[in-house]
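Peer 1: What follows is a predicted structure for the sequence shown.
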Amino acid sequence: MDFRGKSAVEKQIIIFSFYRDAELRGANLLFKLLNHLKDADAQLKMAKHLSDETRHAWLWTKRIADLGGTPILIEDGYQRRLGLRVGVPKTVIDLLALTVVVEERAQSRYNAHSALPNVDPETREVLKGVTEDETWHLSWIEKKMRELAEKQGCLEHAERALERYRQIDREVYATLAADEAEIMRG
């Protein structure tokens, strides 16, 4: 995509489309996880978490529309890039570890965006709301991962999976951050 000559609003729409894509793909990951966690507490929390992710996608969609745009189809966003590097998680522990890392990245991206100067009040409000949700998402998913890993006697496996996914995340995000910087420069 050629970013030269794009207006500030058009650039915002592109960035918000990346956020929207990550939320939708995150919801898809959670939907898959829903089939693997059968206990009542996990089902309750998964339903709420899934609802939050789709609401976040809606908030970004609405923010884009409020700016006079339409969402841009993102074929090479964060979740897609990460998925290509990670492959298919082999266990529920791996799936939970991947979800933890994805939630950490979402929270980090939104916090970094919020810290930028000149963020308009409407965008700041969306960022604030989604960041608050991410804190809860991270807490319960990581707790569930550790609980299951301990029960299965594979806490070391969970720690290795987290570290592996975090390393891949850092590499993937570096490429995405470079692309986003180009959007803002373009």
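Peer 2: Received the coordinates, thanks.
Peer 1: CA atoms for contacts and neighbours, from now on please.
Peer 2: Noted.
Peer 1: Which stretches in the protein count as helices?
Peer 2: Listed in chain order, the helices of the chain (DSSP state H) span residues 8-34, 40-66, 78-86, 92-114, 121-151, 155-185.
Peer 1: Residue 1: which of these is closest?
Peer 2: Proximity of the helices of the chain to residue 1 was assessed by C-alpha to C-alpha; the nearest stretch is helix 155-185, lying at 9.2 Å.
Peer 1: what's the closest one packed up against?
Peer 2: For helix 155-185, the packing partners by 3 or more C-alpha pairs under 8 Å, 6 or more residues apart in numbering; DSSP states H and E come out as helix 8-34, helix 78-86, helix 92-114, helix 121-151.
Peer 1: how far is it from where the chain is centred?
Peer 2: Here the centre of helix 155-185 is set off from its chain's centre by 11 Å, with C-alpha atoms, centre = their mean, to the nearest Å.
Peer 1: Next one for the comparison:
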Amino acid sequence: MNSSNGRPDRGGEVNGMDLGGMSAKDKQILIFSFYRDAELRGARLLFNLIGHLKGADAQLRMSRHLADETRHAWLWTKRISDLGGAPVMIDDGYQRRLGLRTGVPKSIIDLLALTVVVEERARSRYEAHAALPDVDPETREVLKAVTEDETWHLAWIEREMRELARAQGEEQQADAALERYRTIDREVYATLAADEAEMMRA
């Protein structure tokens, strides 16, 4: 453990597992399990949000969005299974760490802003992974599919947030919420980035 920042040194433990003693395949299974966990927790966030959106178009888009999140979790589960593994239950992943820092959103604007930030991080993680050399074709196919979905998720959620904020005269609140959650996101992800880089190291 690196005592200066409280994070494991390279080859240390992640989710109670010793990275230094893991094979490349086991590291793949672990990183895919982190992605799977984030998608499942993201689906839970959307499930909480869907009851707050009353318009027919918003319900249509949110239902599709929710279906995408669960499909993403399935794609990562299948990728893990195809590697001959089983999903690792993640105790302290991105979404959980973020939730501990943000607390419960106080308004629908806050909830939408948090969803925007979560989707931004998902797309960023997937794009960074896809940019690595030697990504196998099966994983690259999943990364391409989920990244395309995250792009439209981001567009419609941010548009919905800004339309609601404008209707309620709370545009400054929306901007402030985005800034606050993005700051927290950067701080939270900094505690995971080194571990994820090591998990993706062959």
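Peer 2: That came in fine, so what should we check first? Everything numeric here is computed off the predicted structure, so don't read it as measured data.
Peer 1: Compile the helices of structure 1 into a markdown table and extend it with columns for mean neighbour count and distance to residue 72 of structure 1.
Peer 2: Putting the helices of structure 1 into a markdown table (neighbours: other C-alpha atoms under 10 Å; distance: least, C-alpha to C-alpha, whole Å) gives the following:
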| stretch | mean neighbour count | distance to residue 72 of structure 1 |
| --- | --- | --- |
| helix 8-34 | 20 | 6 |
| helix 40-66 | 17 | 9 |
| helix 78-86 | 17 | 14 |
| helix 92-114 | 20 | 19 |
| helix 121-151 | 16 | 18 |
| helix 155-185 | 16 | 14 |
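Peer 1: Check the alignment and tell me where residue 140 of structure 1 lands in structure 2.
Peer 2: Using TM-score structural alignment, the partner of residue 140 of structure 1 in structure 2 is residue 156.
Peer 1: swap that for residue 95 of structure 1, sorry
Peer 2: For residue 95 of structure 1, the aligned position in structure 2 is residue 111, judged by TM-score structural alignment.
Peer 1: Residue 93 of structure 2 versus its match, what's the distance?
Peer 2: For residue 111 of structure 2, the distance to residue 93 of structure 2 (C-alpha to C-alpha, to the nearest Å) stands at 20 Å.
Peer 1: Identify the residue spatially nearest to the equivalent of residue 52 of structure 2 over in structure 1, adjacent ones excluded.
Peer 2: Structural alignment places residue 52 of structure 2 opposite residue 36 in structure 1 (criterion: TM-score structural alignment). Using C-alpha to C-alpha, 6 or more residues apart in numbering and skipping the chain neighbours, the partner closest in space to residue 36 of structure 1 is residue 92 (6.8 Å).
Peer 1: Check residue 46 of structure 1 too.
Peer 2: The shortest distance from residue 46 of structure 1 to any residue that is not its chain neighbour, by C-alpha to C-alpha, 6+ apart, is 6.3 Å, and that residue is residue 34.
Peer 1: And residue 86 of structure 2, by the same measure?
Peer 2: residue 80 (6.1 Å).
Peer 1: Tell me who's in contact with that neighbour.
Peer 2: 29, 32-33, 86-87 (C-alpha atoms under 8 Å, 6 or more residues apart in numbering).
Peer 1: What lines up with it in structure 1?
Peer 2: Aligned counterpart of residue 80 of structure 2 in structure 1: residue 64 (TM-score structural alignment).
Peer 1: One more: residue 98 of structure 2?
Peer 2: Following TM-score structural alignment, the counterpart assigned to residue 98 of structure 2 within structure 1 is residue 82.
Peer 1: And residue 61 of structure 2, by the same measure?
Peer 2: Under the alignment (TM-score structural alignment), residue 61 of structure 2 maps onto residue 45.
Peer 1: roughly how far apart are that match and residue 167 of structure 1?
Peer 2: Plainly put, residue 45 of structure 1 is 27 Å away from residue 167 of structure 1 if you go by C-alpha to C-alpha.
Peer 1: do the same with residue 25 of structure 1
Peer 2: 20 Å.
Peer 1: do the same with residue 52 of structure 1
Peer 2: When C-alpha to C-alpha is applied, the distance between residue 52 of structure 1 and residue 167 of structure 1 equals 26 Å.
Peer 1: Relative to residue 26 of structure 2, how far out is the closest residue to residue 88 of structure 2 other than its chain neighbours?
Peer 2: Across the structure, with C-alpha to C-alpha, 6+ apart as the measure, the residue nearest residue 88 of structure 2 apart from its sequence neighbours is residue 33 (5.5 Å). In this structure, residue 33 of structure 2 and residue 26 of structure 2 are 10 Å apart, going by C-alpha to C-alpha.
Peer 1: Kindly report the same for residue 103 of structure 2.
Peer 2: Applying C-alpha to C-alpha, the value for residue 103 of structure 2 to residue 26 of structure 2 is 33 Å.
Peer 1: what does residue 181 of structure 2 give?
Peer 2: Counting by C-alpha to C-alpha, the gap from residue 181 of structure 2 to residue 26 of structure 2 is 32 Å.
Peer 1: Likewise for residue 175 of structure 2?
Peer 2: 41 Å.
Peer 1: contacting residues around the closest residue to residue 45 of structure 2 other than its chain neighbours?
Peer 2: Excluding its sequence neighbours, the residue lying closest to residue 45 of structure 2 (C-alpha to C-alpha, 6+ apart) is residue 115, at 7.6 Å. For residue 115 of structure 2, the contacting residues are 45-46, 157, by C-alpha under 8 Å, 6+ apart.
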